[in-house]
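**Student:** structure, please.
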Amino acid sequence: MPTAVPVPRRLAADSCPGALQVHKAADGGLARIRVPGGVVSLTQWAALQEYAPIELTSRANVQIRGVTDPAALAARLASAGLLPSATHERVRNIVASPTGDVRSVVTELDRDLCAAPDLAELPGRFLFAVDSARDVAGLGADVTVLLGSDPAPVLLAGVDRGLRVSVGQAVPALIAAARGFLAERTAQASRAWRLTELDDGPARVAARVADALGLLLSAPDVVGPAAVESGPIGAVPGGVAAVAPLGRLTGAQMARIGAVARDEIIVTPWRGVVLLGVDASALAALADAGLVTDPASPWATATACTGLPGCAKSRADVRADASVALGVTLPSSGVLPVHFVGCERRCGHPAGAHVDVLATGDGYQVDGENVRVEELPAFVAAARRKNA
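**Tutor:** The predicted structure follows:
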């Protein structure tokens, strides 16, 4: 398991990549396209497929690597409706329950967020969550609304501070929390990127939201939901779901997904897709394209950072080594997720308990234990069983 990291004291503004603010990586430009609620139309999916392979992130966003012409990419994304706001494109960070009744709230939140000039100042890592199935609430969002009850609890950094709102107040509360974060950051002379980086952030922002909306804080009674180890996969209510191996989709896999989908594709924070209105018989076609459709597969809860050659900070081609390690048969249930990383930054690691596989330069550490590359499959398999 990764060692707990102390809350950082930020000295610089957030430089999280976006569709316009392209990050320079070892393999070229890296663009991150925000997809609120993970919803992508078939037309938008076809536009993204032009840049395959793509990566799916733990926030249900899309990454494109090797960008050589950022202006041309931005123009293509805008023409497909994937870049509705040049000023707010990095702050449209909204995760939502993939199969839940959340669409109207996500749409309203995205609209109101982009319509507020002051909220363009949010850091690119500030995260909203709209949860109706107790699945995305454990992903570490800065502000989460738990739909399904009236009034609905609003959690701040996963903590219940007594905020309760009607469904009609859900979006105003989320917007007020974002403004409360910015106001508290200014009051503390902080450059925080996340709510947890502020002194007593959840309590102070809760008070600001209550004051802005004229609410009375209730006695906290909600325990923040734990992170869900596995997202939807296989047959799901109303459709099917598949996971991208190590979060990366080839052009052929994207084409297969587009051919199977009916009206839209929902990208999930577990680096997969949900296709609603699709019969379970389509799972065979998705599996034939190399997508993970079996919840018992060792690949179902395995993730990895980019590694070499894409990231100059990585000490190994972690994706290649992970692919070998994942060839070991595991029990059909009761195993931990695993995340392979090339350096101590541990980019993209899961929110919950998982096996930590860190490249060291002359091998790996599996939950802190040094192993040689050739030993990796056996050690990873044992760690996933042992700790489950």
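
**Student:** drop to CA atoms for contacts and neighbour counts, all remaining ones
**Tutor:** Will do.

**Student:** for the stretch 1-150 of the chain, what spans make up the helices?
**Tutor:** Using DSSP state H, counting those that start in this stretch, the helices of the stretch 1-150 of the chain run over 42-49, 70-79, 103-114.

**Student:** please generate a structure for the following sequence too, so the two can be compared:
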Amino acid sequence: MSVERDRTDRCPGVLRPWIADDGALVRLRLVGGALPTQQLADLVLVSGRHGNGDVHLTRRANLQVRGVRHADGEADPEFVRAVAATGLLPSRSHELVRNIMVSPLSGRLAGRADLRPVASRLDELLCADPDLADLSARFLVVLDDGRGDLVDRSLDLGLMAVDAEQAQLRVGEHWGEVVAMEQVPEVLVHLAHRFRHLREEAGTGAWHVDELPDAGAAMLDTHHARDLRTQVHALPVPHDTLHQDDGRTALHVDVPGGVLTHDLATRILALAGRDVVVTPWRSLILPDLENA
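**Tutor:** Model (predicted):
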């Protein structure tokens, strides 16, 4: 069924905040939840100086800051400059459309493929393409590394790894062909352009693939059966010590209510190595820790 959209979405960003009763709410998008520990530490300080002091984790593995000063619908320029200084605003033109979810433990524990290079390359191509800046901020790419931890997430584009070198594409509710992993970023960008073309033809202002009748099938050209290797499902890993494939460990840390307070952040940062991973379950993974 076609969905008529007469406005853009209202998902917030740093440069397009949501104005709430307690001040501006801003969202910072992370590719696959990947986050250098120093950037998280810097953002905690930014929130303390310019927001309410907390950092919120979202179900798309992004971060939010609340209580930011604002004027005329825009966040305080001092806050924007402080965020940019952390490195968490890598593209002003594309900040709202950098919506790429990845299996949080990809390349570190189990899984069929390491999707981190795929996600990074896809983000590079996305941000380098001016035409794709007009995608909805709700347009979502989901990359499942074959364990099935993200297979149930609704998406616009995505894939599931079937082995270390190949993945089956996903477009809305449809399954596409199995392609070489090295081709995936370019193929997904091509599909995003096909969606934009179909949206323009329909004139509906659709935010999602499934809001255009038969768009998924049209974007894929040919119907493809779901590969049997994608028939897997995994629950989130427990909040515990995890043993990575390379012999190091990772900690999966609960963040109650998805609210990272200053005190909790201080305790977590003291345990973290070089990187942290924000998960879609509003928790944090502290990977690549050396065994004592």
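
**Student:** and the TM-score between them?
**Tutor:** Here the TM-score for the pair of chains, by TM-score structural alignment, normalised by the length of the second structure, is 0.84; 266 aligned residues with a Cα RMSD of 2.2 Å.

**Student:** skipping its backbone neighbours, what lies nearest the counterpart of Gly87 of the second structure in the first structure in space?
**Tutor:** Alignment note: Gly87 of the second structure maps to Gly81 in the first structure; criterion TM-score structural alignment. Among residues not flanking Gly81 of the first structure along the chain, Gln44 sits closest, at 7.1 Å (Cα to Cα, 6 or more residues apart in numbering).

**Student:** number of nearby residues for whichever residue in the second structure pairs up with the one you found?
**Tutor:** Counting by TM-score structural alignment, Gln44 of the first structure corresponds to Gln39 in the second structure. Using other Cα atoms under 10 Å, Gln39 of the second structure has 17 other residues around it.

**Student:** surely Gln39 of the second structure and Ala84 touch.
**Tutor:** No - counting by Cα atoms under 8 Å, Gln39 of the second structure sits too far from Ala84 to count as a contact (10.6 Å).

**Student:** before we move on, the earlier item: what is the burial count for the match of Gly87 of the second structure?
**Tutor:** The burial count for Gly81 of the first structure: 15, using other Cα under 10 Å.

**Student:** show me the contacts for the most centrally placed residue in the first structure.
**Tutor:** Taking Cα atoms, centre = their mean as the criterion, Arg59 is the residue nearest the geometric centre of the first structure, at 1.6 Å. By Cα atoms under 8 Å, 6 or more residues apart in numbering, the contact list for Arg59 of the first structure reads Asn93, Ile94, Val95, Thr268, Pro269.

**Student:** quick check: Thr10 of the first structure touching Arg191?
**Tutor:** Small correction: residue 10 of the first structure is Arg, not Thr. Yes - using Cα under 8 Å, Arg10 of the first structure is in contact with Arg191, at 5.5 Å.

**Student:** okay, and Val276 of the second structure sits in which element?
**Tutor:** Using DSSP states H and E, Val276 of the second structure sits within strand 275-278.

**Student:** next structured bit after that strand?
**Tutor:** strand 283-289.

**Student:** ok so, going back, and the match of Gln44 of the first structure, what does it touch?
**Tutor:** Shown in contact with Gln39 of the second structure (Cα under 8 Å, 6+ apart): Thr86, Gly87, Leu88.

**Student:** mind running it again at 10 Å?
**Tutor:** The contact partners of Gln39 of the second structure, taken as Cα atoms under 10 Å, 6 or more residues apart in numbering, are Leu45, Val83, Ala85, Thr86, Gly87, Leu88, Asp275, Val276.

**Student:** the second one reaches Ala41, doesn't it?
**Tutor:** No - the pair Val83 of the second structure / Ala41 is not scored as a contact, 11.8 Å apart, by Cα atoms under 10 Å.
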